[in-house]
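Enquirer: Sequence below, structure please.
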Amino acid sequence: MRYQKPINIHTLLQDSPLAKMMQKGVRLNELNQQMKAFFPAEFAGLYRIANIEQQSLRIEVANAMVRQSFLFRQQALLSVIQQHLPEITELIFYINPEFRPES
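Expert: Next up is the predicted model:
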């Protein structure tokens, strides 16, 4: 076994891939909470922000009815979201058959 230089645990936890994944998860969770105010109340629990990429927001929905409704309102939703996240230029809605609506 080789001798390895000691590493500060704080630095390790901040810079590790796991820490970055956790930070992204926390950010997505906060974003989901913020977006509840912008999305129609009748669809509460039937969608979630799945990922935020360079200029797009990927939104996972429970079924085709919810997706279609969001597609009809896409421009209005995008303009409201851009007031808080100006870097977002596209909303991507996709159906996840495994999605379990919140109760």
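
Enquirer: hey, let's count contacts and neighbours off CA atoms from now on
Expert: Will do.

Enquirer: Do a quick rundown of the helices in this protein.
Expert: 9-15, 17-35, 64-72, 74-84 (DSSP state H).

Enquirer: buried stuff in the last one?
Expert: Using 16 or more other C-alpha atoms under 10 Å as the test for burial, helix 74-84 gives 74, 77-78, 81.

Enquirer: Kindly report the same for the longest one.
Expert: With burial defined by 16+ other C-alpha under 10 Å, the residues of helix 17-35 counted as buried are 28, 31-32, 35.

Enquirer: one more to line up against the first:
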Amino acid sequence: MLLPPKLAVLIAEQIAQPVTESRMLQQFGNGSGYLFPGKAPGRPRNVVGTHNLLNQFGLPVLSARNTAMIEAVTSLPPIVVADPFGIHPNAAQRWANYAKGDWSACLAARMITD
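Expert: Model prediction:
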């Protein structure tokens, strides 16, 4: 599987240091069921905190989200995509219009300048 280099390094480190059951219980045994538990019991880490954490490791959160959004709206109806992404159905429709947009004018303009 092709992975971004920084993510590949993190995964390789995880493979080199396998998680034992006791270590897993220490990390995820808080009963919340969240991969990224927040400070408040039973709550996930907030979006900004998760975004900052991933950016510390050089993982491009915004571009990955945008790519996932475009992939989702091109393969599913926008109304179905809205809820999992936490956006309004109208915003999902705008993403679908953007993803399926007619790029011929842009390509024609580029051909003229090249």
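
Enquirer: TM value for the aligned chains?
Expert: After superposition, the two chains reach a TM-score of 0.27 (TM-score structural alignment, normalised by the length of structure 1), with 48 aligned residues with a C-alpha RMSD of 4.6 Å.

Enquirer: mind checking the longest helix of structure 2?
Expert: From DSSP H, the single longest helix across structure 2 is helix 61-75.

Enquirer: Can you list the buried residues in that one?
Expert: Judged by neighbour count (16+ other C-alpha under 10 Å), helix 61-75 of structure 2 contains these buried residues: 69-70, 72-74.

Enquirer: Also stretch 74-93 of structure 2?
Expert: Quick answer for stretch 74-93 of structure 2 (16+ other C-alpha under 10 Å): 74, 78, 81-82, 89, 92-93.

Enquirer: Stretch 90-97 of structure 1 now?
Expert: Buried residues in stretch 90-97 of structure 1, defined by neighbour count with 16+ other C-alpha under 10 Å: 90-95.

Enquirer: just these now: which is nearest Phe70 of structure 1?
Expert: Of all the buried residues of stretch 90-97 of structure 1, Phe70 of structure 1 sits closest to Phe93, with 7.7 Å by C-alpha to C-alpha.

Enquirer: dump the residue contacts of the closest residue to Ala72 of structure 2 other than its chain neighbours.
Expert: If the residues on either side of it in the chain are set aside, Ala72 of structure 2 comes closest to Val81, at 6.6 Å by C-alpha to C-alpha, 6 or more residues apart in numbering. The contact partners of Val81 of structure 2, by C-alpha atoms under 8 Å, 6 or more residues apart in numbering, come to 72-73, 89, 92.

Enquirer: hmm, which two among the residues you listed are most spread apart?
Expert: So, those by C-alpha to C-alpha: farthest apart are Ala72 and Pro89, at 13.2 Å.

Enquirer: Take the helices of structure 1 and lay them out in a markdown table including distance to Tyr47 of structure 1.
Expert: Output for those, formatted as a markdown table (distance: least, C-alpha to C-alpha, whole Å):
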| stretch | distance to Tyr47 of structure 1 |
| --- | --- |
| helix 9-15 | 30 |
| helix 17-35 | 9 |
| helix 64-72 | 8 |
| helix 74-84 | 14 |
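
Enquirer: Perfect, that will be all.
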